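>>> Make a model of this:
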Amino acid sequence: MAALPDVVPMPGLPEAVTIYEVGPRDGLQAEKAIVDTPTKIEFIRRLRETGLTAIEATSFVSPRWVPQLADAAEVLAGIGEHEGVRHPVLVPNQRGMDRALAAAATEIAIFVSATERFARENLATTVDGAIELAVPVVDRARQAGIGVRGYVSMCFGDPWEGRVPIAQVVDVVRRLADLGVGTISLGDTIGVATPGHVRALLAALDEAGIGMDRIALHFHDTYGGALANVLSGLQSGVTEYDAAAGGLGGCPFARSATGNLATEDLVWMLTGLGVRTGVDLDRLLAISTWMAGRLGRPAPSRVVQALAAS
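Prediction:
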């Protein structure tokens, strides 16, 4: 049984948070070697036994762009439904939405960029173009009674454009909110965010009338600041955080993007703060160790590494 941190709460933090697990999609999409479909299905099945309630299963992106996720329909069919667990899928456009609906998806996520260069590199369009592409997808989802989540990439810095003005991010988030997107996840795609920057962006969103109940945070740990940024988000009232089991992933279309914040590292810190997650750390550690073995390398998660050595 894993050691747990002493629980020493900090005043003013939320009592509980939702961890939105992105390992099976965002984590695996960057892997160069194709992970077989049965392994992906087993990964998700094991993850949902940890207490995670939101596990992003796959993406209906073009197999030409992301060959790793060419088996999206097979994965979604293979995992089936599980009481109390959502299995969102990423949908890039109407063609992807067609495939997602045919595969009986019950929740989708769309993605746009806060910067023009990344919109061109990742989506082959502009910021305006990406939002225009999202409009019919969101409309169809709402007509079908399917929940919609939104991702905004490059909210804190762009490898080509450098600094990203806060007002620019607020504008994109507001436009997604106006479309009827439920939760909007702010992506620190290359891991350059700092706690003050996080707080300033969240304050600007709040001032623009976008409440923290509509916001999730998605940090990468490129410069080791992901957990500090989570704490800043907690202090601002955000209660949903994206993370990947074992610290898998990164964006294959962004230079300088390294792994996602590890779910274990996030659970460890939140446990020490007395913030409830509902996630069983022991089971999570076992799953990440298992997946690391399948991938043939150690898990980047610092908690996995520390507890494996203890």
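>>> CA atoms for contacts and neighbours, from now on please.
Will do.
>>> Quick check: chain neighbours aside, which residue is closest to H82?
Of all residues not flanking H82 in the chain, R48 sits nearest, at 8.0 Å (CA to CA, 6 or more residues apart in numbering).
>>> Now for that neighbour: which residues touch it?
With contacts defined as CA atoms under 8 Å, 6 or more residues apart in numbering, the neighbours of R48 are 55, 82, 85.
>>> Just the closest of these to I166, please.
Sorting the contacts of R48 by distance to I166 puts I55 at the head of the list, at 29.2 Å, by CA to CA.
>>> What count of nearby residues applies to that closest one?
Residue neighbour count, defined by other CA atoms under 10 Å, stands at 25 for I55.
>>> Just to check, it is in contact with V85?
Yes - shown here, I55 and V85 form a contact pair, counting by CA atoms under 8 Å, at 7.3 Å.
>>> From W160, how far off is the residue nearest to H82?
From R48 across to W160, the span is 37 Å (CA to CA, to the nearest Å).
>>> Likewise for V148?
V148 sits at a distance of 29 Å from W160 (criterion: CA to CA).
>>> Here is a second sequence; please produce its structure as well for comparison:
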Amino acid sequence: MAFPDPALPARVRIHEVGPRDGLQNEAAAVPVEIKAEFIRRLAATGLDTVEATSFVHPRWVPQLGDAERLMELLAQAGLPAGLRLPVLVPNRRGLERALALGVREVAVFGSVTESFARANLNRSVDESLAIFEPVVARAKEAGMRVRGYLSMCFGDPWEGAVPVARVAGAGRRLLDLGCDELSLGDTIGVATPGHVGALLTALGEAGVDAARTAVHFHDTYGQALANTLTALRHGVTTVDASAGGLGGCPYAKSATGNLATEDLVWMLHGLGIETGVDLGRLTATSVWMAAHLGRPSPSRTVRALAGTPSHQES
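I've put the predicted structure just below:
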């Protein structure tokens, strides 16, 4: 039963990150055919955006070293018309690889903090933005949509709490480069609702429209849903989530799983918010992937809805 709240948006777009952010930290290689089938099943749930992979050098993220082959398989998979399949590109070379395969949406990945920028990109924050500028410009020239990820927006394992003014300034800079959308990452899962509200208020004061803002929460302290609800009350209508709660971050060992898409959908549907997602199909997809990974899903909703062997698919 749904209990709508007029203070919340009528519809939320879920930006599914399971195939990229969810799988990138898996120690055991996931066969490319399984990744393609995972994306096909996710698309069949009604999700309209599924972030497929990253065109980063395989040395840095070996799990995603099959990006070209994956995109080739997806081109043959008969996916729904209009499905958005963005990919992450770390630099101009990654962008050109994506362009050669006909990719229409890309994302760049920056950091608010110097420590994480060094750990993740081996560059300072300013140096990273300087590298992104020609990447974004080239993507826009090619008619691509560009998302800008901003990590460590709430806390950093080396630097601690991150000032909201610094995040607002970095977010404004990414949009000024030409990004169409800004995704705010709680990379280590330390955000709380009050902090989320303060940051979104600061971003608004910096001229960043909530309509161009997405939130990307990790559930380290069990705050991801509460944080998401706060973001919705501040006008955000795009939420990143990972099917089955898969994910972490290879450069931040304290980062736990992403907000589970099933947990998000359960909350949104209970609030009468449209998502276009079939929760039963989504749950079955996460159970299927969990079987391939050899462990149960951490999502509470998946466990509740698919807790018996009869619900599991082979």
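>>> can you map out the strands along the stretch 201-310 of structure 1?
For the stretch 201-310 of structure 1, strands defined by DSSP state E, counting those that start in this stretch occupy the ranges 215-219, 240-243.
>>> May I see the ones you listed arranged in TSV, with mean neighbour count and distance to L281 of structure 1 as well?
Putting the strands of the stretch 201-310 of structure 1 into TSV (neighbours: other CA atoms under 10 Å; distance: least, CA to CA, whole Å) gives the following:
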stretch	mean neighbour count	distance to L281 of structure 1
strand 215-219	25	20
strand 240-243	26	14
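>>> mind giving me CSV with those strands and columns for distance to T37 of structure 1?
Putting those into CSV (distance: least, CA to CA, whole Å) gives the following:
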stretch, distance to T37 of structure 1
strand 215-219, 26
strand 240-243, 22
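>>> Out of those strands, the one nearest A73 of structure 1 is which?
For A73 of structure 1, the closest of those is strand 240-243, at 22.9 Å, according to CA to CA.
>>> who does the closest one touch, helix- and strand-wise?
Helices and strands touching strand 240-243 of structure 1, as assessed by 3 or more CA pairs under 8 Å, 6 or more residues apart in numbering; DSSP states H and E, comprise strand 18-21, strand 215-219.
>>> Any chance of those in a markdown table with distance to A243 of structure 1 as columns?
Listed next are these as a markdown table, based on distance: least, CA to CA, whole Å:
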| stretch | distance to A243 of structure 1 |
| --- | --- |
| strand 18-21 | 5 |
| strand 215-219 | 7 |
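>>> wait, which of the ones you listed is closest to A130 of structure 1?
Nearest to A130 of structure 1 among these is strand 215-219; the distance by CA to CA comes to 19.5 Å.
>>> Quick one: map E161 of structure 1 onto structure 2.
Structural correspondence for E161 of structure 1 with respect to structure 2 (TM-score structural alignment): E159.
>>> any idea where the helices of structure 1 begin and end?
In chain order, structure 1 shows helices spanning 37-47, 72-79, 94-102, 116-123, 127-143, 166-179, 195-207, 226-235, 263-272, 281-295, 302-309, with DSSP state H as the criterion.
>>> what residue of structure 2 matches up with V22 of structure 1?
So V22 of structure 1 corresponds to V17, using TM-score structural alignment.
>>> residues touching its match, list them.
50-52, 240-243.
>>> rerun at 10 Å
When the contact criterion is CA atoms under 10 Å, 6 or more residues apart in numbering, the partners of V17 of structure 2 are 23, 49-53, 86-87, 216, 240-243, 245-247, 258-261.
>>> Among V148 and W160 of structure 1, which residue is more densely surrounded?
V148 (24 against 12).
>>> do you know how far the aligned residue in structure 2 for that one is from L182 of structure 2?
If you follow V148 of structure 1 across to structure 2 using TM-score structural alignment, you land on V146. According to CA to CA, V146 of structure 2 and L182 of structure 2 sit 9 Å apart.
>>> next one: G65 of structure 2
Per CA to CA, G65 of structure 2 is found 26 Å from L182 of structure 2.
>>> Just want to know which of these two has more residues nearby.
For the pair G65 of structure 2 and L182, the greater number of neighbours falls to L182 (25 against 20), based on other CA under 10 Å.
>>> Please say which position in structure 1 that one maps to.
Under TM-score structural alignment, L182 of structure 2 pairs with I184 in structure 1.
>>> what do you get for D263 of structure 2?
So D263 of structure 2 corresponds to D265, using TM-score structural alignment.
>>> which residues in structure 2 does stretch 286-303 of structure 1 align to?
Aligned by TM-score structural alignment, stretch 286-303 of structure 1 corresponds to residues 284-301 of structure 2.
>>> pretty sure A224 of structure 2 contacts T192?
Yes - using CA atoms under 10 Å, A224 of structure 2 is in contact with T192, at 8.3 Å.
>>> Between the two, which is the more surrounded one?
For the pair A224 of structure 2 and T192, the greater number of neighbours falls to A224 (27 against 18), based on other CA under 10 Å.
>>> Give me the nearest residue to that one, chain neighbours excluded.
In space, and not counting its chain neighbours, A224 of structure 2 is closest to F217: 5.4 Å by CA to CA, 6+ apart.
>>> what residue of structure 1 takes the place of that neighbour?
Looks like F217 of structure 2 aligns to F219 there (TM-score structural alignment).
>>> Tell me the spacing between the closest residue to L273 of structure 1 other than its chain neighbours and T271 of structure 1.
By the measure of CA to CA, 6+ apart, the closest residue to L273 of structure 1 outside its immediate chain neighbours is P9, 4.4 Å from it. Plainly put, P9 of structure 1 is 9 Å away from T271 of structure 1 if you go by CA to CA.
>>> do the same with R174 of structure 1
With the distance defined as CA to CA, R174 of structure 1 ends up 33 Å from T271 of structure 1.
>>> neighbour-wise, which of those two wins?
More neighbours surround T271 than the other of R174 of structure 1 and T271, with 21 against 16 (other CA under 10 Å).
>>> Which residue is the nearest non-sequential neighbour of the more buried one?
Taking CA to CA, 6+ apart, and ignoring the residues beside it in sequence, T271 of structure 1 has V7 as its nearest neighbour in space, at 6.5 Å.
>>> pretty sure that neighbour contacts R276?
No - the pair formed by V7 of structure 1 and R276 falls short of the contact definition of CA under 10 Å, at 11.1 Å.
>>> tell me, what's touching the two both at once?
Overlap between the neighbourhoods of V7 of structure 1 and R276 consists of L270, taking contacts as CA under 10 Å, 6+ apart.
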